[in-house]
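Chemist: sequence and predicted structure below; questions after.
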Amino acid sequence: MPAMTEPKLIAGNANQPLAKAIARRMSLHRGMNVSLVDARVERFNDQEIFVEVFENVRGEDMYIIQSTSNPANDNLMELLIMTDALRRSSAARITAVIPYFGYARQDRRAKARTPISAKLVANLLVEAGVQRVLTLDLHATQIQGFFDIPVDNLYAAPIFALDILHQFEGRLSELMVVSPDVGGVGRARELAQRIGAPLAIVDKRREKAGEVAEMTVIGDVDGKTCIIVDDICDTAGTLVKAAQKLVDHGASEVHAYITHGVLSGPAVERVEGSIMKSLVITDSIEPSPEVRAAKNIRIVPTAPMFAQAIMNIWNGTSVSSLFEVETLQPIYEGMYSRA
């Protein structure tokens, strides 16, 4: 059944540039101005978060755009409080658009007496009043099952495939997709199938969290242009070591395609000083000035995909159609057109 009201967007402070870009894309598609709902999200002196919505949202289809990236707790609380404000203002439906879903790495009990924080966050969102979630490349796909509401998990792989087919045109036979660990093989295999490339794995053994003791390359990468694929790059330590290991095994070049550029601590410095030719990330997390200035880090936009996904949800049409390169190509018109 077609929607009777226009979709309305509201944004927290986590990634305002992405929220504005989504609004611009929707304005182009709708042929009418789609702007962010006027609101203020600020902090009292004791850092309590306060939200005030200045427009009438009664009966409206609301979309809150807010990544729960660093500072994760502040951004999560902003999302929860904004949801509560909209629910108490009689919004008809509240969809949380979370380009980067924080706490997703805590999706299971790896040791005794540890939390499953991703499930706790899911409970908090539902209790606050979120009725649907739209996100990108969940670290663990089973997190969708933590919710008793619809969860649409978009994938960066089709965008990355478009970018690779454009950037490496004429060299596709030289490419090899590499998973930086055994757990990421499914993600790497999907991209490899999209671009018609073989697959290799860098198997790693950790002594403790954040420290890699040993790496083994599984697959023949000699003479290949290797593309490392992963969902999150945090401190970039593992990524840089994997790139060096591939070159040591004969790879001619190493590039990386990572969905969420957390890039904390010394990450940018490590990437700039590494053997990698390029690191490609999305703007699911607002890039810092250091990230934007880095000579070998490139950012691909997600606004076209999120804008289309929001309109599909609003229209009641398929979101899974955005999983295909053929569907995304016209959405990213001009970016990857052939000369």
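Modeler: Thanks, I have it.
Chemist: for the rest of this, base every contact and every neighbour count on C-alpha atoms.
Modeler: OK.
Chemist: and residue 225, how far is that from residue 167?
Modeler: 12 Å (C-alpha to C-alpha, to the nearest Å).
Chemist: next: residue 45.
Modeler: 49 Å.
Chemist: more crowded one of these two?
Modeler: residue 167 (12 against 7; other C-alpha atoms under 10 Å).
Chemist: what number of residues lie near the nearest residue to residue 294 once chain neighbours are set aside?
Modeler: Leaving aside its chain neighbours, residue 294 sits nearest to residue 272 (6.6 Å; criterion: C-alpha to C-alpha, 6 or more residues apart in numbering). As a burial measure, residue 272 scores 18 neighbours (other C-alpha under 10 Å).
Chemist: surely residue 272 and residue 292 touch.
Modeler: No: Residue 272 lies out of contact with residue 292 (C-alpha atoms under 8 Å); the separation is 11.8 Å.
Chemist: show me which positions of stretch 200-215 end up buried.
Modeler: 200-204, 215 (16 or more other C-alpha atoms under 10 Å).
Chemist: wait, which of those is closest to residue 265?
Modeler: Residue 265 has its nearest neighbour among the buried residues of stretch 200-215 in residue 204, at 21.7 Å by C-alpha to C-alpha.
Chemist: what is the biggest helix by length in the chain packed up against?
Modeler: Under DSSP state H, the helix in the chain containing the largest number of residues is helix 72-88. Judged by 3 or more C-alpha pairs under 8 Å, 6 or more residues apart in numbering; DSSP states H and E, the packing partners of helix 72-88 are strand 49-53, strand 61-65, strand 93-98, helix 117-128.
Chemist: got those as CSV, with mean neighbour count and distance to residue 263 columns?
Modeler: Listed next are these as CSV, based on neighbours: other C-alpha atoms under 10 Å; distance: least, C-alpha to C-alpha, whole Å:
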stretch, mean neighbour count, distance to residue 263
strand 49-53, 16, 26
strand 61-65, 25, 21
strand 93-98, 23, 18
helix 117-128, 18, 21
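Chemist: got those as a markdown table, with distance to residue 262 columns?
Modeler: Output for the helices and strands packed on helix 72-88, formatted as a markdown table (distance: least, C-alpha to C-alpha, whole Å):
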| stretch | distance to residue 262 |
| --- | --- |
| strand 49-53 | 23 |
| strand 61-65 | 18 |
| strand 93-98 | 15 |
| helix 117-128 | 17 |
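Chemist: and residue 19, how far is that from residue 299?
Modeler: Using C-alpha to C-alpha, residue 19 is found at 16 Å from residue 299.
Chemist: what about these two, which has more around it?
Modeler: Legend: neighbour count by other C-alpha under 10 Å for residue 19 and residue 299, higher for residue 19 (24 against 18).
Chemist: before we move on, what SS does that one have?
Modeler: With DSSP: H, G, I helix; E, B strand; the rest coil as the basis, the three-state label of residue 19 is helix.
Chemist: mind listing what it touches?
Modeler: Shown in contact with residue 19 (C-alpha atoms under 8 Å, 6 or more residues apart in numbering): 10-11, 36, 65, 303.
Chemist: can you check residue 133 too?
Modeler: 95-98, 149-152.
Chemist: can I assume it sits in a helix?
Modeler: No: counting by three-state DSSP, residue 133 is not found in a helix; it is strand.
Chemist: next up, a structure to set beside the first:
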Amino acid sequence: MRKCKVFVGNSHSELGELICSKLGIEPAPCTLKKFSNGETSVQIGVSVRDEDVYVIQSGSEDINDHIMELLIMVSACRGGSAKKITAVIPQFPYSKQSKMKKHRGAITARMLANLLVMAGADHIISMDLHASQMQGFFTKPVDNLYGAASLGKWIKEHVEDYTNAVVVSKNPGGTKRVTGLADSLKINFAMIHTDRRRGDNDFLATKMKKQQVPSHSRRQSVVGRRRSSAKKEDADEEEELIYSNGLQTARVVQGHVVGDDYIAEEAVDESAISVDSDQEESIPNDQTSYALGGTYDAADSDEEYEPEAPEKLITLVGNVKGRSVIILDDMIDRPSSFIAAAEHCRLNCGATKVYIAATHGLFIDNCLEELEACPYIDQVIVTNTYPITEKKKQCKKLVTIDVSSIFAECIRRDHYGESISVLFDKIASGI
């Protein structure tokens, strides 16, 4: 590739070298170091005048230092009169902060996009952005590649009887991603909803007491209401039909699925609770309710911004009985929601195997160790967009898929002015 230079940052040098190897070139020389006072220093070791420059820098554990390194490298290439500068960011940092989670919060992903453009980036290449609307943060072109092709290929080759498998979204926010993979593989999909906002003790105790009513008593109560009201009869029949066609609900306490007979250590005083089976359940006062029965930011899928409740309700919408389950998300950072979803699918819904699949394997703290220790998770599949330490690579359940060829082909097509959408078409047809 003539008139082209590829610089590799320190965040994920292994992936950068693999991309250069696929392109058949050597990484351009540059000196990246830090001064004694903590400042980042970048020295470009080759002329970039009137050349296409690609700077490869992904997310990492030292994210803030590597962001500054990326910005300084882009600025140095701009100062060196580069013709075009493309920032290749396989895992875009701060992508979970792409919208305002709380009042007086910051949309940090947009701020980072502005910093990249101001530093001199003319083009951005990334993979599986946490939110597709992030492309609108940039005033420059953005190519958002997809890791579903690599994941789908692995599923076809390694999941037994994959045609009967079910792709499951662990939260409503990921349904679009799940349906895309399910359509490509021509298999079914399902969704898990976790009610995190029911943290009021009285409300939870009322819910628990209602769940503990024997099923024959509930049926007698339903029959009585059907006799008393013709309008309620149709609603009850519809509710019973929905329940019998794929709605399985369970309790989650401290991140694990428990049975209906489980009693929490901090029991609620039942004398202070009055239960009326014919009365509508009241919404806790600390919630902000909106029209159509929703609550503030109900589609949110980021766990770290949710208030921690003593007990949650997890519901699977779909049928996974006797089938393999593939729980798909864009990244794996914390294990609690994946473990709860796997336990619910195996213990309550009859799934035979559970695979956890994602594009970015962040594995914060002991995330990977907890996923490996869970007996209901068979394998964890991620790509190499995010650096994985040698210790984590020793995990027996971990499978890492190389996506360097996708980035290399994207860089080659961009350098020669070829269509990137054709690359997407070829990837989609290869699943």
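Modeler: Thanks, I have it. Since the model is a prediction, treat every value here as computed from it, not as a measurement.
Chemist: rebuild the contacts of residue 133 of structure 1 as a markdown table, extending it with distance to residue 104 of structure 1.
Modeler: Below are these laid out as a markdown table (distance: C-alpha to C-alpha, whole Å):
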| residue | distance to residue 104 of structure 1 |
| --- | --- |
| 95 | 19 |
| 96 | 15 |
| 97 | 15 |
| 98 | 12 |
| 149 | 17 |
| 150 | 17 |
| 151 | 14 |
| 152 | 15 |
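Chemist: which of those residues lies closest to residue 323 of structure 1?
Modeler: Nearest to residue 323 of structure 1 among these is residue 152, at 11.0 Å by C-alpha to C-alpha.
Chemist: let's verify the closest one: helix, strand, or coil?
Modeler: Per three-state DSSP, residue 152 of structure 1 ends up strand.
Chemist: trace it over to structure 2, please.
Modeler: Under the alignment by TM-score structural alignment, residue 152 of structure 1 pairs with residue 143 in structure 2.
Chemist: wait, its match touches residue 129, no?
Modeler: No: contact criterion C-alpha under 8 Å: residue 143 of structure 2 and residue 129 do not qualify, at 10.1 Å.
Chemist: could you tell me where the helix or strand hosting residue 249 of structure 2 falls in structure 1?
Modeler: Per DSSP states H and E: residue 249 of structure 2 is located in strand 247-253. Across structure 1, nothing matches strand 247-253 of structure 2 (TM-score structural alignment).
Chemist: and that strand, what does it pack onto?
Modeler: For strand 247-253 of structure 2, the elements it packs on are strand 256-258, strand 311-317, judged by 3+ C-alpha pairs under 8 Å, 6+ apart.
Chemist: now do 10 Å
Modeler: strand 188-195, strand 256-258, strand 311-317, helix 336-343 (3 or more C-alpha pairs under 10 Å, 6 or more residues apart in numbering; DSSP states H and E).
Chemist: turn these into JSON lines, columns for distance to residue 44 of structure 2.
Modeler: Below are these laid out as JSON lines (distance: least, C-alpha to C-alpha, whole Å):
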{"stretch": "strand 188-195", "distance to residue 44 of structure 2": "49"}
{"stretch": "strand 256-258", "distance to residue 44 of structure 2": "51"}
{"stretch": "strand 311-317", "distance to residue 44 of structure 2": "53"}
{"stretch": "helix 336-343", "distance to residue 44 of structure 2": "43"}
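Chemist: list the contacts of the aligned partner of residue 63 of structure 1 in structure 2.
Modeler: Correspondence of residue 63 of structure 1 to structure 2, assessed by TM-score structural alignment: residue 54. For residue 54 of structure 2, the contacting residues are 4-8, 27-28, 74, 77, 84-88, 121, 123-125, 411, 415, by C-alpha atoms under 10 Å, 6 or more residues apart in numbering.
Chemist: kindly recompute the last result at 6 Å.
Modeler: With contact set as C-alpha atoms under 6 Å, 6 or more residues apart in numbering, residue 54 of structure 2 has these partners: 6, 85-87.
Chemist: out of those, which comes closest to residue 95 of structure 2?
Modeler: Nearest to residue 95 of structure 2, judged by C-alpha to C-alpha, of the contacts of residue 54 of structure 2 is residue 87 at 15.5 Å.
Chemist: list the contacts of the closest one.
Modeler: By C-alpha under 6 Å, 6+ apart, the residues touching residue 87 of structure 2 are 54-55, 124.
Chemist: and the contacts of residue 133 of structure 1, which is closest to residue 282 of structure 1?
Modeler: Checking the contacts of residue 133 of structure 1 against residue 282 of structure 1 by C-alpha to C-alpha gives residue 98 as the nearest, at 13.5 Å.
Chemist: map that closest one across to structure 2 for me.
Modeler: By TM-score structural alignment, residue 98 of structure 1 lines up with residue 89 in structure 2.
Chemist: would you reformat the buried residues of stretch 200-215 of structure 1 as a markdown table and include distance to residue 325 of structure 1?
Modeler: As requested, the buried residues of stretch 200-215 of structure 1 are exported to a markdown table (distance: C-alpha to C-alpha, whole Å):
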| residue | distance to residue 325 of structure 1 |
| --- | --- |
| 200 | 23 |
| 201 | 24 |
| 202 | 27 |
| 203 | 29 |
| 204 | 31 |
| 215 | 33 |
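Chemist: residue 217 of structure 1 and residue 11 of structure 1, how far apart?
Modeler: 43 Å.
Chemist: the two: who's more crowded?
Modeler: A direct count of neighbours by other C-alpha under 10 Å for residue 217 of structure 1 and residue 11 places residue 11 higher, at 27 against 20.
Chemist: now that one, nearest residue through space, not along the chain?
Modeler: In this structure, residue 11 of structure 1 finds its nearest non-sequential neighbour in residue 65, 4.8 Å apart by C-alpha to C-alpha, 6+ apart.
Chemist: is it correct that the one you found is in contact with residue 14?
Modeler: No: using C-alpha atoms under 6 Å, residue 65 of structure 1 is not in contact with residue 14; the gap is 8.6 Å.
Chemist: got a list of what residue 119 of structure 2 touches?
Modeler: By C-alpha under 6 Å, 6+ apart, the contact set of residue 119 of structure 2 is 71, 75.
Chemist: try it again with 8 Å
Modeler: Contacts of residue 119 of structure 2 by C-alpha under 8 Å, 6+ apart are 71-72, 74-75, 78.
Chemist: what is the equivalent residue in structure 1 for it?
Modeler: Matched to structure 1 by TM-score structural alignment, residue 119 of structure 2 sits across from residue 128.
Chemist: likewise for residue 20 of structure 2?
Modeler: Residue 20 of structure 2 maps onto residue 23 in structure 1, by TM-score structural alignment.
Chemist: so that match belongs to a helix, correct?
Modeler: Yes: under three-state DSSP, residue 23 of structure 1 sits within a helix.
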